[in-house]
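Undergrad: here's a sequence, model it:
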Amino acid sequence: MLRFLSFLIWSAAALITAPILALSATALYLGHSLPDVETLRDVQLQTPLRMYSTDGKLIAEFGEMRRIPVSFDEVPADFINALLAAEDDNFLNHHGVDPKGLIRAATELLQSGQIQTGGSTITMQVAKNFFLSSERVFSRKLNEILLALQIERNLGKQEIFELYVNKIYLGNRAYGIEAAAQIYYGKTISELDLAELAMIAGLPKAPSRFNPIANPQRAQIRRDWILQRMLSLGHISEERYLQAIAAPISARIHRSSTELDAPYAAEMARLDMLERYGERAYTDGFDVYLTIDSQLQQAADSALREGLIEYDRRHGYRGAEANHADLPSDQWARLLARTQIIGDQQPALVIAVDDKGADVMLRDNVTDRIEWPQMRWARAYRNANSMGPVPRNPSEVLNAGDLIRVRSNTDGALELSQIPTAQSALVALSPQDGSIQALSGGFSFLQSNYNRVTQARRQPGSSFKPFLYAAALDAGYTPASLVNDAPLVYVDEYLATEWRPRNSGGDFLGPIRLREALYRSRNLVSIRLMQDLGVDQSLSYIERFGFSRRELPRNLSASLGTPELTPLQIARGYAVIANGGYNVEPWLVERITDRHGNLLFVAVPPVTPDAQQQHEQRLLTLKDKLPDSLLPPQPVAADRVVDPRTTYQLTSMLKDVITRGTATRARALQRGDLAGKTGTTNEQKDAWFAGYNGDFSTTVWVGFDQPDTLGRREFGGTAALPIWMRFMEVALDGKPEHSQPMPPGLINVRIDPLTGRAARPGSRDGILEVFKEEDAPPPWSELESGGYLIDDAITPLELF
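TA: Next up, the predicted model:
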């Protein structure tokens, strides 16, 4: 009996200790291969790349995972209670593993033969999400348990909860609860009400099955079950429970929480970040601050679109995009939903046409009406130079079933429109430091992501001439120098061909002052200037404005603007004139910070003396964000590449382009500090206006992506200048006039406008002209023979 009792005791002991020993052995075996849970303290959650304007407006975010990490203190108490009620109501009491949950899971497995639930706690889910796969095998579950125990020994409950709510996937690219709140409700997690919080708390179990967008009924059942659990656990009152379950399902997809539409600038910055950091750019939570100003950017986009629409309407209506008269009415909404909104051009389907207008259906089953005055403009397009007759009634413009474009005018009325076929680019720089203040690369990024500001290389035409004139002014010419505006013929002895350059109007004015030649944009004067200066010397000088020599053709045609350049390059060149001769470089990325706000990069561009103090202050404010190992950077002085007296003279001449030349429309802005130059290429394929004051160097280009004529009546002053004016009107609103002050070494002399020489004393026809002291004409001398003293006299150059 004693032997038998001893056998039973030892057998019982073996039965008890064997599982313990087996589990211990398994734990020891698996423990060697488990990751170190201490790494959770420094975990880097994949967070998208975000870009902001200089005034803090969100422009864009890039990355597959949309995640916005939040701290535990930022999570509402109602959400904490809702999530615990749904996922792990014993979270605050267990040590990583809930035995009851595991026993319940094991029972379900024995009864059904399949894994129904995993019995996982929030801590176990953190272990799985950060270290393990989702494979349903026992070895993974054991690893999950062991890791959960280690996590609880190393981290506090708040730390574990914070990791969980920032890591979990909640459907529709939302990772973490803050991203989910913004995607489903367009609000932050702290702004959600109880019903919305419960809806978010129901997603971790099955983001697809309980998704309020894809399965609103199942999602509501899940939400109400969570609210019932919260009530039973004493987290909410009966009154709040009844209010919450009565709330309708209000979730919908909020595609973007961006505050400023600047996609062309965002794409430039994205490529820059990709070059700097590779694929890490999309996952490491970088914040990029651009030099773009939100108000100026909106003004640029609006000005460009309005200008293109005006140009488009001047050439007629191309007709409906398609006709769907045979399409059943129950499919109209689907058709409109599939048709993209381009810029401000909404798709619409014509339902009916009568003598006074047309009824149309817009997206979301909204119906509206276009009255006859809002479509009367729609003469039929024939070609760039011809339109059909003025329509007499709406039926000559529209038919039932037409898929068209509409937009709201300034009075809120719906008007017939169309997507322009021409394109445009606008870029505005600060002449003082080269920062890009606004950039619009086309009518719509959705229509075409081709950035015409930086990628479109087109001939600038006469807008290139000021750079040549600067070379002439530095070589001894003056604004009063006479140059012969007369025909020229060049013969190529090898090809037996002739080049007969001509002026835009086909006329010739004979001897003309350089100032007048510029504001009248006389081509023959520009050619004679380059011929006199020498092609190589001229091009070498023009390089000072930021152009590469290999981009400048080595022939006289370059004087007429035949180099193929981008709008950004032209704007940079004009910035050198605007700031008094300093070489500033365009830049877009102002600073980059990591996910913790630490400064990784700060731009230190070359700046003019006028901008030195501003940039010193800017860099000083960033001092606290710099790593301890880095000293605060200091501003860099820009090199002066052009004589300030030359830029002052040139600005004076370019102001005349606006007051009396090819850009007189800009006088409507009623400012005395504006200067610029129009440009139009052969056959009106490109239209330009580049202009500036001391605050902005702004360039506008208009043309077709595949070069074609804009129309015989379309020039820089008709197609590009109105866009420039719309933008500058907003940009300069409330700003005092700002031009380069007159530098030392210049004098004003009264001259005879016909000869360019000093005016006779008492002459009523004399005008003031600005000269460099060494180039000023000698005073009029009353000699017996009359006229100038010729011995050792300095006179303005004359080129005939």
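
Undergrad: from here on, contacts and neighbour counts on C-alpha atoms
TA: Will do.

Undergrad: helix, strand or coil for Leu40?
TA: Assigned by DSSP: H, G, I helix; E, B strand; the rest coil, the conformation of Leu40 is helix.

Undergrad: my error: substitute Tyr381 in the last question.
TA: strand.

Undergrad: what residues are up against it?
TA: Residues near Tyr381 by CA atoms under 8 Å, 6 or more residues apart in numbering: His315, Gly316, Tyr317, Arg318, Met387, Gly388.

Undergrad: any chance of those in JSON lines, plus secondary structure, distance to Val427 and neighbour count?
TA: Output for these, formatted as JSON lines (DSSP: H, G, I helix; E, B strand; the rest coil; distance: CA to CA, whole Å; neighbours: other CA atoms under 10 Å):
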{"residue": "His315", "secondary structure": "coil", "distance to Val427": "26", "neighbour count": "22"}
{"residue": "Gly316", "secondary structure": "coil", "distance to Val427": "28", "neighbour count": "23"}
{"residue": "Tyr317", "secondary structure": "strand", "distance to Val427": "29", "neighbour count": "21"}
{"residue": "Arg318", "secondary structure": "coil", "distance to Val427": "29", "neighbour count": "20"}
{"residue": "Met387", "secondary structure": "strand", "distance to Val427": "32", "neighbour count": "17"}
{"residue": "Gly388", "secondary structure": "coil", "distance to Val427": "35", "neighbour count": "14"}
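
Undergrad: tell me the one of those residues nearest Ile20?
TA: Arg318 (83.2 Å; CA to CA).

Undergrad: nearest residue to the closest one in space, please, no chain neighbours.
TA: Tyr381 (5.3 Å; CA to CA, 6 or more residues apart in numbering).

Undergrad: mind checking how far the one you found is from Arg314?
TA: Per CA to CA, to the nearest Å, Tyr381 is found 9 Å from Arg314.

Undergrad: now Leu84
TA: 64 Å.

Undergrad: repeat that for Val700.
TA: Distance from Val700 to Arg314, counting by CA to CA: 19 Å.

Undergrad: can you count the residues close to Val491?
TA: Other residues within reach of Val491, judged by other CA atoms under 10 Å, total 11.

Undergrad: could you also give me the structure for this next sequence, so I can compare it with the first?
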Amino acid sequence: MAKTFKILVVLFIVGVIAAGGITYGVYQHVKDRIPTVEEMKAIELKIPLRIYTRDEQLVGEYGEQRRTPLSYDDIPKDLENAVLAAEDSNFYHHPGVDIMGLLRAVYQLVSTGEIQGGGSTITMQVARNYFLSFEQTFTRKFTEIFISLKMEQQLSKHEILELYMNKIYLGKRAYGFEAAAQVYYGKSLSELDLAQYAMIAGLPKAPSRFNPVVNPSRALIRRNWILQRMLSLDMIDKESYQAAVESPITAKNYGIQPDVDANYVAEMVRSELYETYGEALYSEGLVVYTTINSKRQKDANKAIYDGVLSYDERHGYRGTIETRTELVEESVEDQQEALKEHSNVPSWVMALVLEVSDTTALVRLENGEQFELPWDAINWAAPYLSADSRGKKPETVGDVLVVGDVIQLRPDSDTVWRLAQTPAVQSALVSLDSKDGAIESLVGGFNYFSNKFNRVTQSKRQPGSNFKPFIYSAALNQGYTAATVINDAPVVFHDTNLAQAWRPTNDGGKFYGPTRLRQALYRSQNIVSVRLLDQMGISSTLEFLKNFGFDPNELPRNLSLSLGSANLSPLQIASGYSVFSNGGFKVQPYLIDRVEDRYGNIIFQANPTTVCKTCTLLEKSTPDEQQMGLFNTLSGFESLPVAPRVLDPEISYIIYDIMRDVITKGTGRRARVLNRDDIAGKTGTTNDGRDAWFSGYNGDIVTSVWTGFDDMSPLGRGEWGGSASLPTWINYMRPALAELPKSYIDKPSSLVTVRIDPLTGERALPGQKDAIFEIFRKEHVPAQRSIAAPISESTGIRDSGEQETRTENALENLF
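TA: I've put the predicted structure just below:
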């Protein structure tokens, strides 16, 4: 007996020595893979790029791993208990490894030569996720054990659990439990209930097998098992357990849902930052705050959406997606599958026409439900024939739809669903704060997901008459006035920069004869603009247009420039109009306000050139001094470069006053519905109606809208800037202006108002009954007259000649 005991003791000692030797040998083999203390404490998660509006609404997220890091204090207690019950109930009591699991691993090694898995503690899972791969090998398993033991020595249990909660993969690209809460429930982790905590706590073991969206039955079994474990471990009481077990599965695939739809904005930010950060952009946890105003962005989205669909419907119905009569007799499941084959606009649904009567159509929606589509949702659909014409207006549903038609439906406030078709036309909108160039809203097209081409920045189209205010500003700068008369009559130009003789015309082919510049601009008369540019000279005008940010090399060096033949983006146009809006200063449009790193440190802060109207010394400085911002300290703008003045405030105000007439009595009359006398703007339509524009502003905000086809097709008869783009501008500006007090462009005290003859633009005669008021710069006020001048038979313009009576005190005796 004693001998047997001695043998056993010897064997035990030998076994211990052997085990120690094996352990030492294994340690020596894997020690180079064990991280240092510094490496453990310097662990950084891969966190995606997140982009927000100025008011902290999520716009977009870029990165393969969806993750929102949590601190231990942010982890709900019920979730912690659910995870411990599911993965490692002894977590707070073991040294990092489970002894029984370790013995099992050794047995697997001895019997099979490799590790089969099992027995992993939360600490071991953290070690594997942060420092190792998932390969099932001897080396990896023992390295995992040694790392776990070291982690328990260097990190607290709460730190280890925090790492686990943030790193573990939970399916659907969600890494960490906060991301999982957003992906599966569309909520923050703190908003979930006990049943939902147990559901996502069941995911680490097998994210695909226990996924509540893909495999709800298995997920339910796993959830209820975890709840039972929590009950047996006294983590919850019987009442809470019963309520949670009886809870239905509420998980869906929410993904990471932005608060604001601004995909074109998000892509602009991503592409700009990628040039600096490269692939690291998607994992460094950068947070970008843009200049976007979330409410105005939503208003812009709706304005573009409504404007495009309004155009699309008034040009007729282009027909159904396809007709599959045989599909009507198939099962609901087969019908659903067939409908899901077609792509659609977000929030729209595909439908199959099951029955048709005179006034309704019974349809199958792609979710399997039936819906009765009323006549009011269909009666717009006269057949599309061409951009210029539609077919006969339908009288019954049968004139539009037949059984078996696969159609698109869009949400409608009156009928729930409305017959629709994916529009072919496009539209874009950009809105700026004219004081510093901050982009407050931007929509680059109707549907980003079908076409990511950003028409605000990437599309260069002809602005047409939308460009004329810049030409007229150049004229005022050369000494012309709003009362200068130019004959609107047929003319032929033999310009060496044009291929052939050019005969410009006005829209509609009408000529107005002698016309004051004010009238010509608000009525958008082409002939006057062309004659005006011809008189001013192209070279000097191009030089002046640089003040608005236009590159002369991008502008045509011929008279077509006066009609907006340059190819410019909506952002360039809006930027140019901001000079009018802010009283004559040049600001640079910008989108990124600041960038923060993962710790909240600001690593970039925008420093935009900003209008400073109180900087009196700035008016006397040179352009170079203005650009350098030499007067920032004097003005109180110590940290902001002062925007340089590029347009005389007198010219800025006169153009503003004329463009207010565009709204009150010109081509922008529809905007009178806003009941705002502080707004000004200009329509624009190119030859054959290929582009339709409206740009408008007050003293705070400038917004430009473009509408057209990407393939340059004409918009069709009756589609002008005032009909295709102005309604969109109105729908955006209505809520924007409702938030703002009236903001007028400051009128310089140096401007004077005199009464003029409306036919000639000359100073009105004393007592002249049809005289009107006009604004002038002092040095350009028409001379005082006492006798009317004769009218020239050749030009139709009154020739003042020697009959004008000039008085020395003309400015002191203005009417």
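
Undergrad: report the TM-score for the pair.
TA: TM-score of the superposed chains, computed with TM-score structural alignment, normalised by the length of the first structure, equals 0.92; 775 aligned residues with a CA RMSD of 2.6 Å.

Undergrad: how about Cys729 of the first structure: what's its closest non-neighbour residue?
TA: Residue 729 of the first structure: Glu, not Cys. That would be Leu669: by CA to CA, 6+ apart, it lies 6.6 Å from Glu729 of the first structure.

Undergrad: quick one: map the one you found onto the second structure.
TA: Taking TM-score structural alignment, the alignment pairs Leu669 of the first structure with Leu674 from the second structure.

Undergrad: and what of Asn748 of the first structure?
TA: That one, Asn748 of the first structure, aligns with Thr753 by TM-score structural alignment.

Undergrad: so that match belongs to a helix, correct?
TA: No. Under three-state DSSP, Thr753 of the second structure sits outside any helix and is assigned strand.

Undergrad: in space, what's closest to it - neighbours in sequence excluded?
TA: Ile775 (4.5 Å).

Undergrad: can you check Ala299 of the first structure too?
TA: Using CA to CA, 6+ apart, the closest residue to Ala299 of the first structure is Phe727 (5.6 Å).

Undergrad: so the one you found sits in a helix?
TA: Yes. Assessed with three-state DSSP, Phe727 of the first structure lies in a helix.

Undergrad: how close does the corresponding residue of the second structure for it get to Ala671 of the second structure?
TA: Using TM-score structural alignment, the equivalent of Phe727 of the first structure in the second structure is Tyr732. Tyr732 of the second structure sits at a distance of 11 Å from Ala671 of the second structure (criterion: CA to CA).

Undergrad: overlap in contacts of the two?
TA: What both Tyr732 of the second structure and Ala671 touch, as defined by CA under 8 Å, 6+ apart, is an empty set.

Undergrad: so which helix or strand takes in Arg693 of the second structure?
TA: Careful, residue 693 of the second structure is Trp; it's not Arg. Take DSSP states H and E as the rule and Trp693 of the second structure turns out to sit in strand 691-697.

Undergrad: that strand vs the first structure, average distance?
TA: Compared with the first structure after fitting, strand 691-697 of the second structure has a mean deviation of 0.9 Å; criterion: mean CA distance after the TM-score superposition for the first structure.

Undergrad: what's the matching range in the first structure for that strand?
TA: Aligned using TM-score structural alignment, strand 691-697 of the second structure spans residues 686-692 in the first structure.

Undergrad: for the matching stretch, which residues meet the burial criterion?
TA: For stretch 686-692 of the first structure, the neighbour count (16 or more other CA atoms under 10 Å) marks Asp686, Ala687, Trp688, Phe689, Ala690, Gly691, Tyr692 as buried.

Undergrad: now those in JSON lines, with distance to Ile436 of the first structure?
TA: Formatted as JSON lines, these follow (distance: CA to CA, whole Å):
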{"residue": "Asp686", "distance to Ile436 of the first structure": "23"}
{"residue": "Ala687", "distance to Ile436 of the first structure": "22"}
{"residue": "Trp688", "distance to Ile436 of the first structure": "19"}
{"residue": "Phe689", "distance to Ile436 of the first structure": "18"}
{"residue": "Ala690", "distance to Ile436 of the first structure": "15"}
{"residue": "Gly691", "distance to Ile436 of the first structure": "15"}
{"residue": "Tyr692", "distance to Ile436 of the first structure": "14"}
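
Undergrad: now compare the residues you listed and name the two farthest from each other.
TA: Pairwise distances across those (CA to CA) peak at 20.0 Å, for the pair Asp686 and Tyr692.

Undergrad: thinking again about what came up before, how far away is the match of Leu669 of the first structure from Arg734 of the second structure?
TA: Plainly put, Leu674 of the second structure is 6 Å away from Arg734 of the second structure if you go by CA to CA.

Undergrad: swap in Tyr254 of the second structure?
TA: Taking CA to CA, one finds Tyr254 of the second structure at 33 Å from Arg734 of the second structure.

Undergrad: and Leu58 of the second structure, how many neighbours?
TA: Look at Leu58 of the second structure: counted by other CA under 10 Å, it has 22 neighbours.

Undergrad: should've said Gln136 of the second structure
TA: 12.

Undergrad: do the one 4 residues further on as well
TA: Neighbours of Arg140 of the second structure under the rule other CA under 10 Å: 17.

Undergrad: and it, that's in a helix?
TA: Yes. Residue state for Arg140 of the second structure (three-state DSSP) corresponds to a helix.

Undergrad: return the residues in contact with it.
TA: Leu132, Ser133.

Undergrad: what of Asp312 of the second structure?
TA: Contacts of Asp312 of the second structure (CA under 8 Å, 6+ apart): Pro423, Ala424, Val425.

Undergrad: can you pull out the helices in the stretch 201-350 of the second structure?
TA: For the stretch 201-350 of the second structure, the helices defined by DSSP state H, counting those that start in this stretch occupy 216-232, 238-245, 263-277, 294-314, 332-339.

Undergrad: of all those helices, which one is nearest Leu563 of the second structure?
TA: Taking CA to CA, helix 294-314 is the member of these nearest to Leu563 of the second structure, at 24.8 Å.

Undergrad: okay, the angle between the closest one and helix 263-277?
TA: Here helix 294-314 of the second structure points in a direction 130 degrees away from that of helix 263-277 (axes from the mean of the first three to the mean of the last three CA atoms, to 10 degrees).

Undergrad: mean per-residue distance, helix 294-314 of the second structure to the first structure?
TA: Looks like 1.3 Å for helix 294-314 of the second structure (mean CA distance after the TM-score superposition for the first structure).

Undergrad: buried sites along that helix?
TA: Buried residues in helix 294-314 of the second structure (16+ other CA under 10 Å): 294-309, 311-313.

Undergrad: give the aligned equivalent of Ser652 of the first structure in the second structure.
TA: So Ser652 of the first structure corresponds to Asp657, using TM-score structural alignment.

Undergrad: what about the residue mapped onto Pro741 of the second structure from the first structure, distance to Pro466 of the first structure?
TA: Aligned against the first structure by TM-score structural alignment, Pro741 of the second structure finds its counterpart in Pro736. As judged by CA to CA, Pro736 of the first structure and Pro466 of the first structure stand 25 Å apart.
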